[in-house]
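Peer 1: got a predicted structure here, sequence first:
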Amino acid sequence: MEAEKRTPSSCLHVVMFPFFAFGHISPFVQLSNKLSSHGVKISFFSAPANVNRIRSMLNDASTTQIIPLTIPHVEGLPPGVESTAELNPTQSELLKVALDLMQPQIKTLLSQLKPHFVLFDFAQEWLPKLAYELGIQTAFFSVFIALATAFVTVPARLPEPGRSPTVEEMQKPPPGFPQTSVTSLRTFEARDSLYVFKRFHDKPCVYDRVLSGLQGCSVILAKTCNEMEAPYINYVKSQFKKPVLLVGPVVPEPPTDHLEEKWAKWLDKFEANSVIYCSFGSETFLTDDQINELALGLELTGLPFFLVLNFPANVDVSAELKRALPRGFLERVEGKGIIHTGWVQQQQILAHKSVGCYLCHAGFSSVIEAIVNDCQLVMLPQKSDQFVNSKLVHGDLNAGVEVNRSDEDGFFGREDIKSAVETIVFNIDKEPGKSIRANQKKWKEFLLNKDIQNNFIKTLVEEMEAIAGISSI
């Protein structure tokens, strides 16, 4: 029976319950859109302050029901601020404390909704036990690539529970890790990764939460595919010994609204594929020194550029820019460079014919957006999974170039920016630029093949229905 012909009683019903950060919410919404188009009923849990933005991200045809949750009062957590976008790192940790206090509320909602599955995130490691008591299946939906799970959050990473690894231990892959281009982390990357073992407010650390969630769930859902990550997927399967269902890369739908006129007019002035678009996401903040070197590096390329910089909430952006940008920089690049702070229509900008290079933090959604829009990738990862994302794209997939940095502190200079851009933009008939471009074209064709991408979701729905005992015949 086709999905659209199923009766409500035979329809797969899934609850989506991401962590309250839009880097997590967005993949859950994208998956909701895909599942909804295959006849799956979706109930989406989030904080009230996030509801309007979630609704704006849903497809017009989506039947997803958004259910606002009541966020408990936690000392130090500002009332009404319910996503990490508006919080400092210390306050963001308090969101996890609030989540832990929501178990009775979630149990009541699940008892009323009676879904077949709950798709949950890393911070709700208590959910499998709660759902099991209600006879509901659980799926840990990892919004990260399989390589991130395989390298950092498998049982083999920490054979002695309760002990945090050293920087040197963190640099090496865990025992049994597959032989691929990914052989180690640099010192500054390993040091950043140790955050997952840090405890806050006498609560479980991220590693403990992730491991408990992965071990307790019915199945693992991974936002990836065998074509891109087979060795890491197989390693995760061997570590957790349970089904790993592949969602596919979840390619976003093309935007339906047009690029804002002022940006379209500015980009129209330049030749095809000549503009560098540079952005690091809404929750990544570069230091003054990094902004200075990045800006000078972009200037050295001689290419027009659109640079998006973001800053923490409640800071004087004008003062920050004045302090961070090189003296006389804005005057020198006038007409050829844009410096923007705040939100922009990223997908529409990447799709513009003049934009040919995307310099980014290697968030995997950004990587996918770059490839499908035929923008050459220059990666400058800043934190957590971004480091291994860049290693996958630069190493295994050979579809982008990473900016050279020092091992100890991750320093990059203006010449490093210029060199990375030149490799991928100017040296198109030389290696490694030539093969990178060829591979990027191959991955673009793969990602834009609607039959392939649709089949990922079709197969996922069939597998979930089989586990839930729903007949699709």
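Peer 2: Looks like it arrived, so ask away. Numbering: from 1, shown residues only.

Peer 1: okay, CA-based contacts and neighbour counts for the rest of this
Peer 2: Fine.

Peer 1: in the longest helix belonging to the chain, what's buried?
Peer 2: As assigned by DSSP state H, the longest helix anywhere in the chain is helix 450-468. Buried residues in helix 450-468, counted by 16 or more other CA atoms under 10 Å: 453-454, 456-458, 460-461, 463-465, 468.

Peer 1: looking at those residues, which is nearest Pro252?
Peer 2: Checking these against Pro252 with CA to CA, the nearest one is Gln453 at 10.7 Å.

Peer 1: what sits up against the longest helix of the chain?
Peer 2: 12, 34-35, 38, 40, 116-117, 137, 245-248, 250-251, 446-447, 471-472 (CA atoms under 8 Å, 6 or more residues apart in numbering).

Peer 1: same check on stretch 428-442?
Peer 2: Under the contact criterion CA under 8 Å, 6+ apart, stretch 428-442 has outside partners 371, 374, 376, 397-401, 423-425, 427.

Peer 1: make CSV out of those and add neighbour count.
Peer 2: Formatted as CSV, the contacts of stretch 428-442 follow (neighbours: other CA atoms under 10 Å):
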residue, neighbour count
Ile371, 23
Asp374, 22
Gln376, 27
Leu397, 18
Asn398, 18
Ala399, 27
Gly400, 30
Val401, 24
Thr423, 20
Ile424, 25
Val425, 23
Asn427, 13
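
Peer 1: how close does Gln453 sit to Gln215?
Peer 2: 28 Å (CA to CA, to the nearest Å).

Peer 1: next one for the comparison:
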Amino acid sequence: MAEVHIAMFSWFAMGHIISYLHLATQLAARGLKISMLLPKKTLLKLQHHNPQYPNLIFHPLTVPDVDGLPSGAEDTSDVPFPNHHLLAIAIDRMREQVHDLLSFIKPALVIYDSAYWIPDIAKQLGFKSATYHTVSASTLAFVMVPSRFVPKGRPMIEDECREIPHGYPSSTVVHRGDYEHRSLAGLSRPFGEGMISFYERTTTAMRNCDVICIRTCREVEGKYCDYIAAQYEKPVLLTGPALPEETSPLEDQWDKWLGGFEADSVVFCAFGSQYILEKDQFQELVVGFEMTGLPFFIALKPPTGCTTVEEALPAGFEERVKGRGVVHGGWVQQQQILSHPSVGCFVSHCGFGSTWEALMSDNQLVLVPNLGDQVLNTRLLVEELKVAVEVDKDQNGRFSKESLSEAIKCVMDKDSGVGVMVKKNHSELKQVLGRPGLMSGYIDQFVHNVHELVSTP
């Protein structure tokens, strides 16, 4: 086959960018030429994910100033969550810059997510366009399809959910808790230049592209992929989880520390780059881990108002857990930690990237969702697939040290009925997902579909 040139331009969040990079790496390994369009400083942040392919090229972009956006901000980790809409404005103001770069590099296909104006550029310059979604298909099916919207400026809720695919957990409706309702209500708020909403920019991107691509597989979300295809009347291509096929060894200091504990005994916790706890919730969390009596490794960003995790720890905490607990505020190799023999439980925010890494591991899963898609991912894992448990929260979306500790002990207790059930279900699902050739087959089929797409007039 002739070489195909693909440009990739994702939403400026590290979770999205790394997911795009994982896909780019696998496509480059199969001979496609990939051009990734990234903010300048983001290239430095990708040093831990440094793929060496001559046909994978990075093109730096300049993020423009926007009133209210912190100086030098380039991705969501630089911007408080309530101000992410300002980053969307910055992306929209990069339209001409992106147009000029695409005009110069001349790809056959551009893969994007948030930049809903890419299809217009594609038509002008004569290339194809595809959205690539790193959130779950079930999330897209619930809130990002035409029938899910009411023209009053809010997503459908409760009794308006009649068309959801059969089998979707009934409690997925956003009235399950007030905090969940609020986490999804932002879909209708302005999110970009010209007061466009998050819902509008996402559905416009999906409606105007040539094909929709999703980071998932039919074995987990087939019915939701079919539903999305029917709603948008266009092909839906799947890449599988597109996790790296090879990973670097775990850093020696963490390998040695984890190696000091029995198999399946350590509880690992990580909440991604966007989930920043309030200080009191951070303290509830670490004390909840202490209360389990189990060894633990927590990797979180410093809570609100703190520059380090150490300054946020409760008085006497470090002395009490010395030798069995670590709270780390820097970057860690999550995938490698999850595969360490001593780790037996993963406490996650249920972002979809972490969800795939969790499902492909042997760990028990405890979920603490925060943002809207995390809440819906949790419904999928807890209520439909039954491979995880969720930490109880109050109506304000706050968990207690007791509820966290109880959830962890529930899955780690070998005599717990719930723990045995989720372990069995997770193990069976992993066997399906781990079948030889299944995941690489998704990428191979995706490459075949891309060749067909770009060769079609």
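Peer 2: Sure, I can see it. Here the structure is a predicted model, which means the values were calculated and not measured.

Peer 1: okay if I get the contacts of stretch 428-442 of structure 1 as a markdown table plus secondary structure and distance to Ala190 of structure 1?
Peer 2: Formatted as a markdown table, these follow (DSSP: H, G, I helix; E, B strand; the rest coil; distance: CA to CA, whole Å):
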| residue | secondary structure | distance to Ala190 of structure 1 |
| --- | --- | --- |
| Ile371 | helix | 28 |
| Asp374 | coil | 32 |
| Gln376 | strand | 27 |
| Leu397 | coil | 22 |
| Asn398 | coil | 23 |
| Ala399 | coil | 24 |
| Gly400 | coil | 22 |
| Val401 | strand | 20 |
| Thr423 | helix | 27 |
| Ile424 | helix | 27 |
| Val425 | helix | 30 |
| Asn427 | coil | 32 |
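
Peer 1: which of the residues you listed lies closest to Val206 of structure 1?
Peer 2: Leu397 (28.2 Å).

Peer 1: what's the match for that closest one in structure 2?
Peer 2: When structure 2 is aligned by TM-score structural alignment, Leu397 of structure 1 is paired with Leu385.

Peer 1: likewise for Phe22 of structure 1?
Peer 2: Mapped onto structure 2 by TM-score structural alignment, Phe22 of structure 1 lines up with Met14.

Peer 1: same question for Leu296 of structure 1.
Peer 2: Aligned counterpart of Leu296 of structure 1 in structure 2: Val287 (TM-score structural alignment).

Peer 1: and its match, what does it touch?
Peer 2: The contact partners of Val287 of structure 2, by CA under 8 Å, 6+ apart, come to 317, 401.

Peer 1: immediately after the host helix or strand of it, which helix or strand?
Peer 2: According to DSSP states H and E, Val287 of structure 2 maps onto helix 279-292. Counting by DSSP H and E, the next helix or strand C-terminal to helix 279-292 of structure 2 is strand 296-299.

Peer 1: so that following strand matches what in structure 1?
Peer 2: Under TM-score structural alignment, the counterpart of strand 296-299 of structure 2 in structure 1 spans residues 305-308.

Peer 1: would you mind listing the buried residues in that stretch?
Peer 2: 305-308.

Peer 1: and stretch 409-420 of structure 2, by the same measure?
Peer 2: Neighbour-count burial for stretch 409-420 of structure 2 flags 409-412, 418-420 (criterion: 16+ other CA under 10 Å).

Peer 1: put together a markdown table for those residues, with distance to Gln334 of structure 2 on each row.
Peer 2: Shown next, in a markdown table, are these (distance: CA to CA, whole Å):
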| residue | distance to Gln334 of structure 2 |
| --- | --- |
| Lys409 | 22 |
| Cys410 | 23 |
| Val411 | 20 |
| Met412 | 20 |
| Val418 | 25 |
| Gly419 | 23 |
| Val420 | 25 |
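
Peer 1: what's the closest non-adjacent residue to the equivalent of Gln105 of structure 1 over in structure 2?
Peer 2: The pairwise alignment with structure 2 assigns Gln105 of structure 1 to Gln97, based on TM-score structural alignment. Closest residue to Gln97 of structure 2 apart from its sequence neighbours, by CA to CA, 6 or more residues apart in numbering: Leu61 at 7.8 Å.

Peer 1: aligned to Gly135 of structure 1, what sits in structure 2?
Peer 2: Per TM-score structural alignment, Gly135 of structure 1 is aligned with Gly126.

Peer 1: same check on Glu229 of structure 1?
Peer 2: Here Glu229 of structure 1 is matched to Glu221 in structure 2, going by TM-score structural alignment.
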